[in-house]
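Chemist: Curious how this folds, go ahead:
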Amino acid sequence: MNVDEVLEAVERVLLFRQLSPVERLILRRSWLGDDYREMARDSAYSLPYLKEVGSHLWQALSAALNQRVTKKNLHLLVNLHQQNRTGEQQNRAQEVQTDTGVEDNFIASETETEQKFPGGPVPLDSPLYINRPPIEELACTEITQPGCLLRIKAPKQMGKSSLLIRILARATDVGYKTVSLDFQEADETVFASLDKFLRWFCANVSRQLNLNPLMDEFWDEDMGSKVSCKIYFEGYLFKQVNSPLVLALNEVNRVFEHPKIALDFLPMLRFWHEQARAVEVWQNLRLLVVHSTEVYIPLKLNQSPFNVGISIGLPQFSSKQVQDLAQRYGLDWSDKIETQNGTSCGNDYTSLLMAMVGGHPYLVSVALYHLRRGAMTLEELLQVAPTPA
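Modeler: The predicted structure follows:
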């Protein structure tokens, strides 16, 4: 087995979950024979943290294989398990062919996927999350950089929120505090003025950090709302939080709808990011800005937060990723598709589905959900998909 096959086997067969970026790094490098010092030297992770995560990973694999797993015997045990599993699958296939004489388009899901309609972010422990390398590893590494600014832009239902919760999980793993604000939750009255908006902003950050909002003690009308907000972070929040703070701002495009607010708030974020170069305390702030639409606010180049930091776009799934997701749903798409009259249509399942919906993550997931339930065949789904039904 090569290292990619090992990663797939561990996620889909042994642990039934997506490995975190640091777990994937440890497993990959361990399989290649590297020690923790070499991993720490070549990554943003500290040596103690790698050892701690590695220890938990070996324990999880030990429980799955019912044998003690270490870095030294990893090759032997994984290869042995794969050989045993291959033999069992061949025996089951022979039994099914003997009993039915036909092949079933659906195979038993290794992950026992729960049949829930796709909607909202893919849960952190779900086997249905598809990595889009190198996006996840880049984002989870960048969030450890002092004063970083990550910008995630993609159309709706492309996986922004699913990626966001994985970045926040990475931040939590390394001991950071995290706050996630979704501007869709803000009442319209919040956008009545910049002062009201920034007080709402600070109150929400405080509550998520389990701190009492103390804006009245730091707010100064003469100094203005933006300076008061800055002082609130410096004089209160940063002092109460003895670790880096990851501030995720989701659906920032809601702010775009209020130009008067946006023209002050967005340059403020840019200023905070630049403060990290000169003021040490601001290095503790890691900003995540997520939006789904283009920025039409007329910001000056030196005031915009959208031309600094790291920009991450989310591409559509490739055909290989669509096929991978189909397998995780428990669908066998290894053969050519046949029409109802029994003749081959000359295309594979993946190509036919992508001809209809491309690699759009949500639309692909909805199609696979219906196919896995057995409600219709792919041929029927493709006929119905573009109709009101």
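Chemist: C-alpha from now on. contacts and neighbour counts both.
Modeler: OK.
Chemist: now the helices for the stretch 51-200 of the chain?
Modeler: Secondary structure of the stretch 51-200 of the chain by DSSP state H, counting those that start in this stretch: the helices cover 74-100, 135-142, 160-173, 194-208.
Chemist: What segments of this protein are strands?
Modeler: Secondary structure of the chain (DSSP state E): strands located at 149-153, 177-182, 245-250, 285-291, 310-313, 336-338, 344-348.
Chemist: Of these, which is nearest Pro134?
Modeler: Of all the strands of the chain, strand 310-313 sits nearest to Pro134, with 10.2 Å by CA to CA.
Chemist: In that closest one, which of the residues would be classed as buried?
Modeler: Ile312 (16 or more other CA atoms under 10 Å).
Chemist: which other helices and strands contact that strand?
Modeler: strand 149-153 (3 or more CA pairs under 8 Å, 6 or more residues apart in numbering; DSSP states H and E).
Chemist: Just the residues contacting the strand it packs on, thanks.
Modeler: In this structure, residues lying in contact with strand 149-153 by CA atoms under 8 Å, 6 or more residues apart in numbering are 139, 142-143, 160, 273, 286-293, 306, 308-314.
Chemist: for comparison, sequence B:
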Amino acid sequence: MSVEDILQAVEKILQDKPLASIQWFVLSQSWLGKTYSEMAEASGYGNNYIKEVGSELWQDLSVALGKRVTKKNLHLALNKYLQDNIGDRQNQIQQKSGEESSLEMVSPDFFSASKIEFPSGPVPLGSPLYINRPPLEELVCNEILHPGCLIRIKAPRKMGKSSLLNRMIAYAREQSYQIVYLDFQEADQDVFGSLDKFLRWFCVNVSRQLNLFPCLDDFWDTEMGSKVSCKIYFEAYLLQYIDCSPVVLALNEVHRVFEYPNIAQDFLPMLRFWHEQAKQDQIWQKLRMVVVHTTEIYIPLNLNQSPFNVGITITLPPFTLKQVENLALRYGLHCAADSEGTKHLAHLQAMVGGHPYLVSLGLYHLCQKEMTLEVLLETASTPVGIYNQHLRELLTLLQKEPELMSAMQQIIATDEKVELNAIAAYKLESMGLVQLNGNQAHAMCELYRLYFSQQLGKQNSANSSSTFSSNF
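Modeler: So this is what the prediction gives:
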């Protein structure tokens, strides 16, 4: 059984006692065989706290099932529960019409092809096309309630980072929190000219979003330096003059800062220091920080300075087959409700590696009845395929950086993982082209492997022809 199956089963068992996000996390990780220590390291919570959460959860399940449940016998207890209830589920299915399935029933009438928007950008709030990836949504919403928290959301391009961030922000607004949202892609190039200029731009933007007049000169002192001046500006002005409600500082596309080592080596440790200040200074507990980026930092930082080994880290995984099926139903593709349809969707998931944007794009074209899934897959990596524009954009990015092009050629030339230098590996990961294990990389999905094999093969042929002609 998958983790999703277990989460649904426990939700039914504990109908009158909804689980908190941290309980969902402990449950899913326990099912996967993780130790409490591993959970604590991955979540940022203390080991003793994780144990207490687990103990309470096993007690609740024991009461609900009428038999003792522990972390060790979790598999046995839940499998027994599901087996005992399988007869009831079969009876319910038999009561339905032979042509009707319970999965088809959940696809509402408003999923008409004419009303579904083309996949582009973050999934709008309230959209039925947003697919939860438990326990991530619950985890970030629960974490933002903690004073002085630091949340990091990491994933390659178009994996759903902004969609998740927007839902966390909406939840924070429901708690009457104030929101400051900064996208570093919007900053002009000259903003990154120096640390002082960057931090002043940073403070001005935060001030205006909090409806406070920027008065940097009253707090900025060149003798103390930009970092200290920025801290004093937040501490003695911004956090002092807002009301008692917490402030969520959401920093999107932070990887752009990585490109400027002179700034990253000061700015990133500064965020960590602010997070640690909250442990001893009440005023900093008002600040809740969310850092969103596409790749690991490739600027050398002291472990005690990096903001990326404190707080909680959220890594967005690709869609599972079950999530692809769920999304297909939401697109009105009722064929996803039967076993034959599931087999076809498995081919789509395998082709695009479960990449949320690529899956959505494929399902959009299928629901428009523009082509069959077979044709979609056959033409996926070709110039007439639905992914052509997306693939050409990636190829253009590679062509601008010969080192990345060379690295990609190495990756598609073999089925084995390829050792790359750190910067090339992380840049390719941020583009979503590869999956990494340390600095070892392999193509993210079959679509990319096929397309770049074809394109780079053509370029090599063209170069060889050019060289041959020049010799005569």
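Chemist: possible to save the helices of the stretch 51-200 of structure 1 as a markdown table with mean neighbour count?
Modeler: Compiled in a markdown table, these are given as follows (neighbours: other CA atoms under 10 Å):
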| stretch | mean neighbour count |
| --- | --- |
| helix 74-100 | 12 |
| helix 135-142 | 18 |
| helix 160-173 | 20 |
| helix 194-208 | 17 |
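Chemist: closest to Tyr129 of structure 1 out of those?
Modeler: That would be, of those and by CA to CA, helix 160-173, which comes in at 8.0 Å.
Chemist: what about that closest one, how far off from structure 2?
Modeler: The superposed helix 160-173 of structure 1 is, by mean CA distance after the TM-score superposition for structure 1, a mean 0.8 Å from where its aligned residues fall in structure 2.
Chemist: For the residue mapped onto Gly353 of structure 2 from structure 1, give me its contacts.
Modeler: Mapped onto structure 1 by TM-score structural alignment, Gly353 of structure 2 lines up with Gly358. Shown in contact with Gly358 of structure 1 (CA under 8 Å, 6+ apart): Gln316, Phe317, Val364.
Chemist: Ser430 of structure 2 too?
Modeler: By CA under 8 Å, 6+ apart, the neighbours of Ser430 of structure 2 are Ala155, Pro156, Arg157, Thr294, Thr295.
Chemist: If we use 7 Å, what do you get?
Modeler: Contact analysis of Ser430 of structure 2 by CA atoms under 7 Å, 6 or more residues apart in numbering lists Pro156, Arg157, Thr294, Thr295.
Chemist: re earlier: save the helices of the stretch 51-200 of structure 1 as JSON lines, and put in distance to Gln115 of structure 1 too.
Modeler: As requested, the helices of the stretch 51-200 of structure 1 are exported to JSON lines (distance: least, CA to CA, whole Å):
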{"stretch": "helix 74-100", "distance to Gln115 of structure 1": "24"}
{"stretch": "helix 135-142", "distance to Gln115 of structure 1": "26"}
{"stretch": "helix 160-173", "distance to Gln115 of structure 1": "18"}
{"stretch": "helix 194-208", "distance to Gln115 of structure 1": "32"}
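Chemist: nearest to Val384 of structure 1, of those?
Modeler: Val384 of structure 1 sits nearest to helix 160-173 of all those, at 28.2 Å, using CA to CA.
Chemist: Read off where that closest one ends up in structure 2.
Modeler: Under TM-score structural alignment, the counterpart of helix 160-173 of structure 1 in structure 2 spans residues 161-174.
Chemist: Output the contacts of Ser430 of structure 2 in JSON lines, with neighbour count and distance to Asn437 of structure 2 appended to each entry.
Modeler: Formatted as JSON lines, these follow (neighbours: other CA atoms under 10 Å; distance: CA to CA, whole Å):
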{"residue": "Pro156", "neighbour count": "25", "distance to Asn437 of structure 2": "14"}
{"residue": "Arg157", "neighbour count": "19", "distance to Asn437 of structure 2": "18"}
{"residue": "Thr294", "neighbour count": "25", "distance to Asn437 of structure 2": "16"}
{"residue": "Thr295", "neighbour count": "23", "distance to Asn437 of structure 2": "13"}
